[in-house]
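[1] Provided below are the primary sequence and the corresponding predicted coordinates.
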Amino acid sequence: MASRTDSDPVQLAAQLARLQGYLHQDPDNVRLLADVADAQLQLALWDAARSTLGRILSLTPEDPLARYRLAVADHSQGLRDVAARSLLALLAEGHEHPVIRWRLARCLAEAADWPGVCSALETPPLDQLPANLLDDWALLQARAFHHQGSIAQAVSLMQQWQVLCGERGLPLQGRCALATLLLDNEQAEAAAALLARCTPAEIQTQPELSTVAGYLALSEGRGSQALGWFQHSLSLSAGSARAKLGAGLAEAMQGHSDLALQSLKAAVALSPAHLGSWHALAWVQLLAQDLDGAESSVRAALNQDETFGESHGGLALILVLKEQPDEARRRLRTALKLNPQGFNAMVAQWMLANHQTVLTPDVLQKLQQAFEGHVETSNPMLAALLKRWHAH
């Protein structure tokens, strides 16, 4: 279902004029109508294309190519759901051309229906795709896996894509996606190696790469450098929740609690489903002795996902600090059942066992010492934050 016409706009317009001249002599010629519609779509003449496609479908109502092209016009004019229904109908009838699946996946991605995107792109495998679809298809499929939390699956897909790219290597957007995936898959060394293979200009011009550079610096305790990268990333993409979160963590590490709170509140507003942002905000609020604010943040995380043990552990810790030990113990049992190694639950346990109800610098130092190995491994940024705070 690929285009049969030249992509140069001037040549396309001239060709369209010729085709319309022929069509004037033979108005019911379906092949001519299809060529006219193809040229109109490529020139973004959506209304004209819809009219031409309507004429084709009045002559041949089941024409799959005309129906696909009408879905393209619908999608391009913002009628995403209409387009998706048409594309699903074509697939249900057995029309399995990859461009149909690709267009459907794009519609579903715009609706943030990531399971639907994964389903749409499930077949064919990457090595059976037309060459002109490979990069866009693989990138969207990897993004969809990432959005669903299937990070290992996304990394595996990216590795397949990289092999298929051969000597040309992954395109820049693919390297951006892979760097973020490696970081989220706790493969910081691999992410750093990938970043080292990018040019300085690529890192400077791609907000995703700048953000990865920021998190790598943050994990090594280089808060000032990290903040510089996050601020640069935000100058390129102001709506990046990931960069806002990083900026908040970097500001907190440097002791700028007010700025950190502003950045972290912006991060959760941009991405309310990201539990890690709520927890980062809650910890900065805890360290600033804002127990009510921290509780509100943890409860917001629980509203997103009641099965996340760290949220229950965070609430248990807050209840300890609010001197509600019985409620804290009840919440702690839930936290430990969901995640026996959860850092928040372990801190709550320690606070209860040591009869502590205030996160003083001395208590923070003891916590940092008690859980140094665990927190350094599970959350190096939080470890650096605790270390900075008890020294503040």
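    In hand now; what should we look at?

[2] For the rest of this, base every contact and every neighbour count on C-alpha atoms.
    OK.

[3] Next, find the distance separating the closest residue to Ala273 other than its chain neighbours from His147.
    Nearest residue to Ala273 in three dimensions, chain neighbours excluded: Gln304, at 6.0 Å (C-alpha to C-alpha, 6 or more residues apart in numbering). Here Gln304 is placed at a distance of 15 Å from His147 (C-alpha to C-alpha, to the nearest Å).

[4] now swap in Gly21 and tell me
    Going from Gly21 to His147 by C-alpha to C-alpha gives 49 Å.

[5] neighbour-wise, which of those two wins?
    Set Gly21 next to His147 and count neighbours by other C-alpha atoms under 10 Å: His147 wins out with 15 against 12.

[6] Could I get the full set of strands for the stretch 101-250 of the chain?
    With DSSP state E, counting those that start in this stretch, there are no strands along the stretch 101-250 of the chain.

[7] For the spatially most central residue of the chain, which non-adjacent residue is closest in space?
    With distances taken as C-alpha atoms, centre = their mean, the chain has His147 as the residue nearest its mean C-alpha position (5.0 Å). Nearest residue to His147, sequence neighbours excluded (C-alpha to C-alpha, 6+ apart): Trp114, at 6.7 Å.

[8] In contact with the one you found, which residues are there?
    Contacts for Trp114 (C-alpha atoms under 8 Å, 6 or more residues apart in numbering) come out as Leu108, Ala144, Phe145, His147, Gln148.

[9] For PyMOL, write a command that selects the buried ones of these.
    Here the buried members of the contacts of Trp114 are turned into a PyMOL selection, burial being counted by 16 or more other C-alpha atoms under 10 Å:
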select buried, resi 108+144+145
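
[10] mind putting the contacts of Trp114 in CSV, distance to Gln15 included?
    Below are the contacts of Trp114 laid out as CSV (distance: C-alpha to C-alpha, whole Å):
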residue, distance to Gln15
Leu108, 34
Ala144, 39
Phe145, 42
His147, 43
Gln148, 45
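
[11] okay, pairing it with this:
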Amino acid sequence: MNDIPLTPPKTPAISVAHERLAKLEGYLQSDPANPHLLADTFEQALITGEFSRAQVHLNTAQSLSMDRQAWGFREASLLMANRRFEEAGTILMALARELGAHPVLEYNLAQIDFIGADYAACRKRLLPWMSGAVETPIADGDATALSLDNMRMLWLRSLHHLRALKEAWAWIEENKAVALTPEANGVASMIALDVNQPEAALRLSGQALLAMPTQVEAMVTQASLALAQRDAPKARELLGQVLERSPNEGRAWSALGFAGMLELRFDEACKDFEKAVSLMPGHIGTWHGLGWAFVMQRDLSSARRAFEVALELDRNFAESHGGLAVVLVMQRQTAAAQEHIERAIRLDRRAVSAGYAQALLSGEAADAAAVQRLAHRLLGQRDAPLGGKMSQWLPPILRR
């Protein structure tokens, strides 16, 4: 197992990588059965994306009956690079049965789970390693250490996708002494934001960006924190940089939607939220943002659909019931609205949107000034989803 490399290897500048591959292949012509040279050449071909050349070297090693386990892992690495994940998983599982639990193998298997969007399977696979239930081998040195670093990143990403935020935050708090990679710190910062720990979100995102100035999740966190401070221009600047690098980053589009809401640009907000939910259809907070943006546009049928989708995702979320109740009041469906108001209050006595819907029913929110007073009374010092307090966040939107 000591000879098993990591996937993916670190990538040098592409021209240097190709030069090194050419040199190694030249040496290999003089010594074609050298096992270490053949392994190095295969790895270099994988690094440069020369998968057909990597396959040639793999075939050579297999024809020479070289270390079956090590080259089995390399074959799985090549299959993963070619996005043939099911075949790679079959090889890795066979190796795991032979060799037992090992972080290099388990990380790659967890990668396959994650890439296939089976976040629950990824979590289950990584749980023994993240909980300390498995004794980490001290052999393999850097390979084990790097695999564990990557496991932590993948663990947090999986929990975030599963919306297991309490579990994720508890793990982060329990492992403060563990040095996380910039990627893991970036994901941790988003989790901190989602559990309304803005100071921790700022610290974790700062650590990520100090080591990796373009770390996507950390930049999204910093943009969200800027929105909490009502600094939409700063947020837009950060989010623009994120989307240049990662145009399908759903959280960035969602944050842009909230920037549009903050600036009262509701048509633009709707478009950004719609892009966001197309990329992450399971994110309830973005469906809420889209629903409220449609309310501000007086597109009640679309707003109703957004809140209904949020309810389909989780019927025990008070603000989804409350948001739908607001739309139903505006559609003059008072009996249905009252049912959702009551359900929201049973779930959360302080449900903001339910209180707003009730005020609409009673006529308390009859004009803009009344809405402004109502917002402060309802929201008080409740924590906002992007940091800060709700009374700082929503009144400009409700004023419309």
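    Perfect, thanks for sending it. Remember, predicted model here, so these are calculated numbers, not experimental data.

[12] what's the TM between chain one and chain two?
    Counting by TM-score structural alignment, normalised by the length of structure 1, the TM-score of this superposition works out to 0.80. Behind it: 378 aligned residues with a C-alpha RMSD of 3.7 Å.

[13] Can you tell me the element the counterpart of Trp292 of structure 2 in structure 1 falls in?
    By TM-score structural alignment, Trp292 of structure 2 lines up with Trp283 in structure 1. Using DSSP states H and E, Trp283 of structure 1 maps to helix 275-287.

[14] what helices or strands is the next helix or strand after that helix leaning on?
    Per DSSP H and E, the first helix or strand lying C-terminal to helix 275-287 of structure 1 is helix 291-304. In terms of contacts (3 or more C-alpha pairs under 8 Å, 6 or more residues apart in numbering; DSSP states H and E), helix 291-304 of structure 1 is packed against helix 275-287, helix 309-321.

[15] between the last one and helix 291-304, what angle do the directions make?
    Using axes from the mean of the first three to the mean of the last three C-alpha atoms, to 10 degrees, the direction of helix 309-321 of structure 1 lies 150 degrees away from that of helix 291-304.

[16] Where in structure 2 does helix 309-321 of structure 1 fall?
    With TM-score structural alignment as the criterion, helix 309-321 of structure 1 aligns to 318-330.

[17] superposed on structure 1, where does the matching stretch end up, distance-wise?
    Between stretch 318-330 of structure 2 and the aligned residues of structure 1, the post-superposition mean distance stands at 2.0 Å (mean C-alpha distance after the TM-score superposition for structure 1).

[18] Residues in contact with that stretch: which ones?
    Against stretch 318-330 of structure 2 from outside (C-alpha under 8 Å, 6+ apart): 288, 291-292, 295, 300, 303-304, 307-308, 310-311, 315, 334, 336-338, 340-341, 343-345, 347-348, 351-357, 360-361.

[19] From Arg399 of structure 2, how far off is the one in structure 2 that sits across from Gln254 of structure 1 in the alignment?
    In structure 2, the residue matched to Gln254 of structure 1 (TM-score structural alignment) is Glu263. Distance from Glu263 of structure 2 to Arg399 of structure 2, counting by C-alpha to C-alpha: 12 Å.

[20] now swap in Ile112 of structure 2 and tell me
    For Ile112 of structure 2, the distance to Arg399 of structure 2 - C-alpha to C-alpha - is 48 Å.

[21] more crowded one of those two?
    Neighbour count, other C-alpha under 10 Å: between Ile112 of structure 2 and Arg399, Ile112 has more, with 22 against 16.

[22] Now for the residue nearest to the more buried one when sequence neighbours are not counted, how many residues are close by?
    Counting by C-alpha to C-alpha, 6+ apart, Phe85 is the residue found nearest to Ile112 of structure 2 once chain neighbours are left out, at 6.2 Å. Each residue near Phe85 of structure 2 was counted by other C-alpha under 10 Å, and the total is 21.

[23] which residue lines up with Phe85 of structure 2 in structure 1?
    In structure 1, the residue matched to Phe85 of structure 2 (TM-score structural alignment) is Arg80.

[24] Its match and Ala109 touch, don't they?
    No. In this structure, Arg80 of structure 1 is not within contact of Ala109 by C-alpha atoms under 8 Å, at 10.3 Å.

[25] So what does the residue nearest to His147 of structure 1 match up with in structure 2?
    Aligned counterpart of Trp114 of structure 1 in structure 2: Tyr119 (TM-score structural alignment).

[26] Equivalent analysis for Leu183 of structure 1, please.
    Taking TM-score structural alignment, the alignment pairs Leu183 of structure 1 with Leu193 from structure 2.

[27] now Val99 of structure 1
    Alignment note: Val99 of structure 1 maps to Val104 in structure 2; criterion TM-score structural alignment.

[28] That match contacts Asp149, correct?
    No. Look at Val104 of structure 2 against Asp149 with C-alpha under 8 Å: they stay out of range, at 10.7 Å.

[29] And the next helix or strand past whichever helix or strand Leu16 of structure 1 is part of?
    Using DSSP H and E, Leu16 of structure 1 sits within helix 9-25. Using DSSP H and E, the next helix or strand after helix 9-25 of structure 1 towards the C-terminus is helix 30-42.

[30] can you state the direction angle for the very next helix or strand once past that next one and helix 30-42?
    Following helix 30-42 of structure 1 in sequence order, the next helix or strand is helix 46-59 (DSSP H and E). For helix 46-59 of structure 1 against helix 30-42, the angle by the same axes, to 10 degrees is 160 degrees.
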